[in-house]
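Colleague: From the sequence below, what's the structure:
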Amino acid sequence: MRYETVIGLEIHAQLMTESKMFCSCSTKFGARPNTNICPVCTGQPGVLPVINKKAIELAIKTALALNCKIEPHSVFARKNYFYPDLPKNYQISQYEQPLATGGSIEIEVEGKIKKIGITRVHLEEDAGKLVHKGAERIVGAEESLADYNREGVPLMEIVSEPDIRSPREAAVYTQTLADLLRYLEVCDARMEEGSLRCDANLSIRPAGETKFGVKTEVKNMNSFKAIEKALIAEEKRHIETAEEGGKIIQETRFYDDV
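Modeller: As a prediction, this is how the structure comes out:
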């Protein structure tokens, strides 16, 4: 049986502002741990966030370049979750009423132009960064160190429609978007520094089928090459599971480049 791969991408881009999303702390990369923090970005009692006007302008600039509709009214809300990189235990983000919706971007793959739909562009604040000793992730680590300098840095999320049909297309889409963000001077798109990050949702379905299959989310892809390699591996796993009569479960998986 022939299968069709269906991929949607969520691109997280740190915006090139001098201060954070809701406070005046510096966004400078590489500062000593926990020196660019304040009561606002660490969520101390009684503080009130004030939105960064420059971040709004950069996000609108991007949305216009992606042919999106700028919504006349957008709303920030608290996304509650508990993890050591988020001292407030909530993230200020947008969901029901984002900044912009319904755009597109063209990519070129093997000499052919393809249009990829953009579902939404919205703003949120970044989380802090954890450094684990003795393991790749917090599970199994001897200890984890928290650096909250990144907490509150303006983050723009660009969500694609599930229009991508191969790992190669996914890598080209991300590269094309990174080039656009650099050209607009919105984000420096340095994946090695974490200023551009990519999460992928991948599923397969029989060729000709219109119903979506069960998807898995793939994280920890820190280069354009890693995006393609990770999705090739996940695509292969899905197809082999289907051919063996197995069942794909919806889950989040992390890519190990080693």
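Colleague: Please make it C-alpha for all contacts and neighbour counts, starting now.
Modeller: OK.
Colleague: all helices for the stretch 151-258 of the chain, in order.
Modeller: Secondary structure of the stretch 151-258 of the chain, counting by DSSP state H, counting those that start in this stretch: helices at 167-183, 224-243.
Colleague: Save these as JSON lines, and put in distance to Asn52 too.
Modeller: Output for these, formatted as JSON lines (distance: least, Cα to Cα, whole Å):
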{"stretch": "helix 167-183", "distance to Asn52": "19"}
{"stretch": "helix 224-243", "distance to Asn52": "30"}
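Colleague: Mean neighbour count and distance to His132 added to the ones you listed, as TSV?
Modeller: Formatted as TSV, those follow (neighbours: other Cα atoms under 10 Å; distance: least, Cα to Cα, whole Å):
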stretch	mean neighbour count	distance to His132
helix 167-183	19	28
helix 224-243	17	21
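Colleague: quick one: which of the ones you listed is nearest Arg120?
Modeller: helix 167-183 (14.1 Å; Cα to Cα).
Colleague: Can you tell me what sits against the closest one?
Modeller: 7, 9, 11, 62, 107-109, 164, 187-189, 196, 198, 224-225, 227-229, 231-232 (Cα atoms under 8 Å, 6 or more residues apart in numbering).
Colleague: could you say which helix or strand contains Glu96?
Modeller: Using DSSP states H and E, Glu96 is not contained in any helix or strand.
Colleague: what do you get for the one 5 residues further on?
Modeller: Element membership for Thr101, per DSSP H and E: strand 100-109.
Colleague: now for that strand, which elements pack on it?
Modeller: Packing partners of strand 100-109 (3 or more Cα pairs under 8 Å, 6 or more residues apart in numbering; DSSP states H and E): helix 53-65, strand 69-70, strand 112-125, helix 167-183.
Colleague: Which one, of these, ends up nearest to Glu244?
Modeller: With distances scored as Cα to Cα, the stretch of the helices and strands packed on strand 100-109 nearest to Glu244 is helix 167-183 (22.3 Å).
Colleague: relative to strand 100-109, how tilted is that closest one?
Modeller: 120 degrees (axes from the mean of the first three to the mean of the last three Cα atoms, to 10 degrees).
Colleague: Just want the angle from helix 167-183 to helix 224-243.
Modeller: Inter-element angle recorded for helix 167-183 and helix 224-243: 150 degrees (by the same axes, to 10 degrees).
Colleague: any idea how far helix 167-183 is from the chain center?
Modeller: The chain centre lies 13 Å from the centre of helix 167-183; the measure is Cα atoms, centre = their mean, to the nearest Å.
Colleague: this one next, for a side-by-side:
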Amino acid sequence: MNTKTIIGLEIHVELATKTKMFCGCANEFGAIPNTNVCPVCLGHPGALPVMNKRAVELALTAGMAFNCQIDRNQKMDRKKYFYPDLTKGYQITQYDKPFAKEGYIELSNGKKIGLIEIHMEEDTGKSNHDEDGKVLMDYNRAGVPLIEIVTKPEMNSPEEAREFVETLASNLRFLGVSDCIMAEGSMRCDVNINIVDLDNNIKTNIAEIKNINSIKAIENALEYEQKRQIELLAKGERGVKETRRWDDELLETVHMRLKETGNDYRFAIEGDIPEISISEEYLKEIKDKIPELPKDKLQRYINDYKMSEYDASQLANDRELAGLFEKTNQIVNDPKITANWILSELSRRLNETEKTPSTMQLSVENFAKLINLAKDNKINNNVAKKLLRDIFESNEDPEKLAKERNLLQISDSNFLASIVDEVLSENKESIDDIKNGKDRAFGYLVGQAMKKTKGKGNPQEINALLKEKIGELE
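Modeller: Model (predicted):
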């Protein structure tokens, strides 16, 4: 049986604002329940919403970055339904006039996944279930600004869906629109999937899967559901139109409820918020601030800097590391060496201390100076690595520190030539071994010269002098 998998996604993303969508309450994760609340987000009678300008800016940023058509004249609507987490009895959202339509996100294979729309809305509260079976409501999240991204059903495998979400999250983080931490609920994803029997032109009913809390779980849930629905088709069944949930313990999707009829949300215009008009100048101002996105940055690093795809992707997909790389390389002017130091030694320090480039003490100037000291053979790599451990916390001048500790390499040709002469006169057997093709003897001589300089001799200079003088002896 030849089949085709059809997948579409609905993704809610919390916007990285300091305050909520329609009031001045803090937008923060992990606060004591019901402490970031006020009459507006609790839906008290007479409390009026005021639109968060920063939320609109972040939403527009996402829309333009994902190649959408932006509607300059927008309105908000009321989506009416009853549920304990909805304080007003309706949710403020955008119904028939989303601010962004018809965009796309491109996957690594060049396939473009279309976006039906992106619309703005507010989040609801959160239901917490205690051990006694009671449901306790936390309204800190009520009124938090969201965008909902609705894709076209153009993904044809769980792997494509996973890559789409990874790409989306990476871009949103890079844009500063959201941190997209699924474990904290700042990105939530519902997936819709059905299977087409291409031989008989029969397809299963669409299943919507909710409660997916990680990108890996998205892929796992779709793999399970894909297999389940193919088995239905093999038995001549189409299944039912239903909502299912992903169970992380059972590693399977579980039936929640049928979707025999559509919900009647009785949408109406939100009369307390006037129509939003966006000027061309304002749109241009936002567009001009959109940074180079990871995919473009990756190709530039590979093409212009001749980096490996792995190294380039490690930098390009992390806005802070990419920024540090760009600034450091302006001073070092050697992208490969700069990237190697950031991805190896500096990343190790950052991971150990749980810091980021923006929170570490070490300045770009001192970090670049350290790299240049090693690059110019003023200190060897081992010394540079040890110095990095010290200056990472203190942000001291690495060259000054190297001088104080007498760690600078000796590159004086006359001095090193005299050392090499001593080593050769004391190790005539090694010279004979080298002439007889025993290459290890050369390394021994280098080691003896380094020993006499107490490890501070420039190894490249010593190597060159040894080869020159041994050649003269032949």
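Colleague: And the TM-score between these chains?
Modeller: TM-score of the superposed chains, computed with TM-score structural alignment, normalised by the length of the first structure, equals 0.93; 249 aligned residues with a Cα RMSD of 1.5 Å.
Colleague: still on that earlier bit, list the buried residues for the strand holding Thr101 of the first structure?
Modeller: Under the neighbour-count criterion of 16 or more other Cα atoms under 10 Å, strand 100-109 of the first structure has Ala100, Thr101, Gly102, Gly103, Ser104, Ile105, Ile107 buried.
Colleague: Could you do stretch 127-146 of the first structure as well?
Modeller: Of all the residues in stretch 127-146 of the first structure, those buried under the rule 16+ other Cα under 10 Å are Ala127, Gly128, Lys129, Val131, His132, Ile138, Ser144, Ala146.
Colleague: Show me what the last one aligns to in the second structure.
Modeller: To tie it back to what came earlier, the one meant is Ala146 of the first structure. Ala146 of the first structure maps onto Met137 in the second structure, with residues paired by TM-score structural alignment.
Colleague: Let me know the secondary structure of that match.
Modeller: Using DSSP: H, G, I helix; E, B strand; the rest coil, the structure places Met137 of the second structure in strand.
Colleague: and it, how far is that from Leu42 of the second structure?
Modeller: Distance, Met137 of the second structure to Leu42 of the second structure, by Cα to Cα, to the nearest Å: 12 Å.
Colleague: got it, and Ala59 of the second structure?
Modeller: Counting by Cα to Cα - Ala59 of the second structure and Leu42 of the second structure are separated by 24 Å.
Colleague: Next: Asp432 of the second structure.
Modeller: When Cα to Cα is applied, the distance between Asp432 of the second structure and Leu42 of the second structure equals 90 Å.
Colleague: and Ile227 of the first structure, what pairs with it in the second structure?
Modeller: Matched by TM-score structural alignment, Ile227 of the first structure corresponds to Ile218 in the second structure.
Colleague: pretty sure that match is touching Lys210, no?
Modeller: No. Between Ile218 of the second structure and Lys210 there is no contact under Cα atoms under 8 Å: 9.6 Å.
Colleague: Quick check: neighbours shared by these two?
Modeller: Counting by Cα under 8 Å, 6+ apart, the shared contacts of Ile218 of the second structure and Lys210 are Cys189, Val191.
Colleague: right, and the helices of the stretch 151-258 of the first structure - which one's nearest Gln91 of the first structure?
Modeller: helix 167-183 (23.8 Å).
Colleague: got TSV for the helices and strands packed on strand 100-109 of the first structure, with distance to Pro154 of the first structure too?
Modeller: Shown next, in TSV, are those (distance: least, Cα to Cα, whole Å):
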stretch	distance to Pro154 of the first structure
helix 53-65	7
strand 69-70	19
strand 112-125	5
helix 167-183	14
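Colleague: Nearest approach to Leu15 of the first structure belongs to which of these?
Modeller: Among those, the nearest to Leu15 of the first structure by Cα to Cα is helix 53-65 (6.6 Å).
Colleague: List the buried residues in the closest one.
Modeller: Neighbour counts over helix 53-65 of the first structure (16+ other Cα under 10 Å) mark Lys54, Ala55, Ile56, Leu58, Ala59, Ile60, Lys61, Thr62, Ala63 as buried.
Colleague: Which residue in the second structure aligns with the first one?
Modeller: Translated: Lys54 of the first structure. Counting by TM-score structural alignment, the partner of Lys54 of the first structure is Arg54.
Colleague: how near is its match to Leu175 of the second structure?
Modeller: For Arg54 of the second structure, the distance to Leu175 of the second structure equals 13 Å [Cα to Cα].
Colleague: again with Lys375 of the second structure
Modeller: Taking Cα to Cα, one finds Lys375 of the second structure at 34 Å from Leu175 of the second structure.
Colleague: Looking at these two, which one has more neighbours?
Modeller: Of the pair Lys375 of the second structure and Leu175, Leu175 is the one with more neighbours under other Cα atoms under 10 Å, namely 21 against 17.
Colleague: Counterpart of that one over in the first structure?
Modeller: Checking TM-score structural alignment: Leu175 of the second structure goes with Leu184.
Colleague: For Tyr255 of the first structure, which non-adjacent residue is spatially closest?
Modeller: Closest residue to Tyr255 of the first structure apart from its sequence neighbours, by Cα to Cα, 6 or more residues apart in numbering: Asn220 at 5.5 Å.
Colleague: any idea how far the one you found lies from Asp199 of the first structure?
Modeller: Counting by Cα to Cα, the gap from Asn220 of the first structure to Asp199 of the first structure is 8 Å.
Colleague: returning to what we had before: so what's the match of Ala146 of the first structure up against?
Modeller: Pro84, Asp85, Gly125, Lys126, Ser127, Asn128.
Colleague: same thing but at 6 Å, please
Modeller: Contacts for Met137 of the second structure (Cα atoms under 6 Å, 6 or more residues apart in numbering) come out as Lys126, Ser127.
Colleague: Give me the subset of the buried residues of stretch 127-146 of the first structure that lies in strands.
Modeller: Among these, the subset assigned to strands under DSSP state E consists of Lys129, Val131, His132, Ser144, Ala146.
Colleague: Just name the closest of these to Pro206 of the first structure, please.
Modeller: Lys129 (40.0 Å).
Colleague: looking at the alignment, what does the closest one pair up with in the second structure?
Modeller: Using TM-score structural alignment, the partner of Lys129 of the first structure in the second structure is Lys126.
Colleague: Look up the closest residue to its match, ignoring the ones flanking it.
Modeller: Distances taken as Cα to Cα, 6+ apart place Asp138 nearest to Lys126 of the second structure, at 5.2 Å, with adjacent residues excluded.
Colleague: what do you get for Leu123 of the first structure?
Modeller: Nearest one to Leu123 of the first structure, counting by Cα to Cα, 6+ apart, is Met156 at 4.7 Å.
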